[in-house]
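Participant: could you look at this predicted model? Sequence included:
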Amino acid sequence: MRKFVHLVDSVNEWLGRSMRWFLLIAISFTCIEVGQRYLFNHPTMWGFEVPIHFAAAMYTLSWGFVLLRKGHVRVDVLYNRFSERGRAIVDVACFLALFLPVIGVLTYSAGSWMVHAWAIGEKSVITYWYPPIAPMRTAIFAGILLLLLQGFAQLWRDLYFLARGEHID
């Protein structure tokens, strides 16, 4: 299990750090579109959707990294008052009661959404450019799946700590 935890952590760490470039790409495309539209009065047909696709990929592919870094919202007023063992118990209980059911259903939904998009060659209808939507849906599914895997890695860390009294890292 240590290898699984290390692999998931490494993938999410690398991906989370890489997603900053997606932000720069999305901002660059937005700036190009604004310049084309307002300076040259010549908007592009792709300028609205490309930043949306990059931003969607960036957000979802970063979720596992945020969980790895413990950056998601939590009620720290209560949580920080618990001992380290108490926090591990709360984390395990919340994973089983909240995280696993919600993210499990979300992973399943995103996966079927992605498969459907590839199967029918779905196109976006937001603009008249009609780009394929499947790559964005694949990135969304991958991000949610990586979040789920990072949740399992965190669960294993907490269970290991509760059983042995020491951290896995």
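Facilitator: Okay, I see it.
Participant: every contact and neighbour count from this point should use C-alpha atoms.
Facilitator: Noted.
Participant: mind listing the strands for this structure?
Facilitator: With DSSP state E as the definition, the chain shows no strands.
Participant: name the single longest helix found in it.
Facilitator: Determined from DSSP state H, the single longest helix within the chain is helix 2-34.
Participant: next up, a second structure to put side by side with the first:
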Amino acid sequence: MSLENEPRLEVRDVPQDPLSAALMPLAPIFAVAFLLVTLFSFYEVVMRYVFNAPTIWVHETTIAMTALCFAFGGAYCLATDRHIRVVLLYDQVSPPTRRRLDIVISLVGAASCALMAWAAWSLAYKAFYMPGGQFRLETSGSAWNPPTPAIVKATLFILLCVMCVQFILQAVRHFRRDPHQDAHHGVPGEGRFDDV
């Protein structure tokens, strides 16, 4: 019986490599952070408009937490192979052509993340060191003045480096894959890093 006529099953929430598997336990923490952003925002609205006592910490806290969550979201999407694809063309080509496209896309993604990490490095460095080389954390400059800019810039740099490595690991995985195997569909568990 031919497997080509079998319905394709999506592989979801399966780490693609050991680095991705190490990132997976962090996902619930960032999910809770999104919930906290909602709760903090609700608290601010109640304090401001019901009790006329606005906070000095909610706005900056929620912006920083949201930025960190979105940055982690990119790494999580790569970890579970859920990044956006234009399937209109991708699904029309043969599995060997898809494999070649996967390799090229992974290498382009790695190069893009490497360039963004290079740009983020100078921002992160300046957020931790003054021009004279003295250590100091960049703060927001508000009345509360937390070091959230330094934290966000450093985290963004780290996550871009992680995503660059993830893309390289994906390229290797696709390169080693059987040219006739479909990497994004198949039996659950297929394509996991421990199967390669």
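Facilitator: Noted; the coordinates are in hand. As the structure is a computational prediction, the values presented were derived from the model and not from experiment.
Participant: number of residues surrounding whichever residue in the first structure pairs up with Ser122 of the second structure?
Facilitator: Residue correspondence to the first structure (TM-score structural alignment): Ser122 of the second structure is matched to Ser112. If you count neighbours by other Cα atoms under 10 Å, Ser112 of the first structure ends up with 14.
Participant: now do the helices in the second structure.
Facilitator: Counting by DSSP H, the helices of the second structure are 18-23, 27-49, 58-79, 87-90, 95-128, 148-176.
Participant: who are the packing partners of the first one?
Facilitator: Right, helix 18-23 of the second structure. Identification of packing neighbours for helix 18-23 of the second structure by 3 or more Cα pairs under 8 Å, 6 or more residues apart in numbering; DSSP states H and E yields helix 58-79.
Participant: residues in the first structure matched by the helix it packs on, start to end?
Facilitator: By TM-score structural alignment, helix 58-79 of the second structure lines up with residues 47-68 in the first structure.
Participant: flag every buried residue along that stretch.
Facilitator: Within stretch 47-68 of the first structure, the residues scored as buried using 16 or more other Cα atoms under 10 Å are 47-51, 53-68.
Participant: hmm, who's touching that stretch?
Facilitator: With Cα atoms under 8 Å, 6 or more residues apart in numbering as the test, stretch 47-68 of the first structure has contacts from 9, 12-13, 15-16, 19-20, 22-23, 25-27, 29-30, 32-33, 72, 126-127, 136, 139-140, 142-144, 146-151, 154.
Participant: could you turn the buried ones of the residues you listed into a PyMOL selection?
Facilitator: A single PyMOL command selects the buried members of the contacts of stretch 47-68 of the first structure (16+ other Cα under 10 Å):
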select buried, resi 9+12+13+15+16+19+22+23+25+26+29+30+33+136+139+140+142+143+144+146+147+148+149+150+151+154
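Participant: just to revisit the earlier point, out of the helices of the second structure, flag the one nearest Glu190 of the second structure.
Facilitator: Glu190 of the second structure sits nearest to helix 148-176 of all the helices of the second structure, at 12.2 Å, using Cα to Cα.
Participant: so the closest one versus helix 58-79, what angle?
Facilitator: 10 degrees (axes from the mean of the first three to the mean of the last three Cα atoms, to 10 degrees).
Participant: list the helices and strands helix 148-176 of the second structure packs on?
Facilitator: helix 58-79, helix 95-128.
Participant: want to throw those helices into CSV with distance to Phe51 of the second structure?
Facilitator: Output for these, formatted as CSV (distance: least, Cα to Cα, whole Å):
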stretch, distance to Phe51 of the second structure
helix 58-79, 15
helix 95-128, 36
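Participant: of all the ones you listed, which one comes closest to Arg176 of the second structure?
Facilitator: Going by Cα to Cα, the one of those nearest Arg176 of the second structure is helix 95-128, 9.7 Å.
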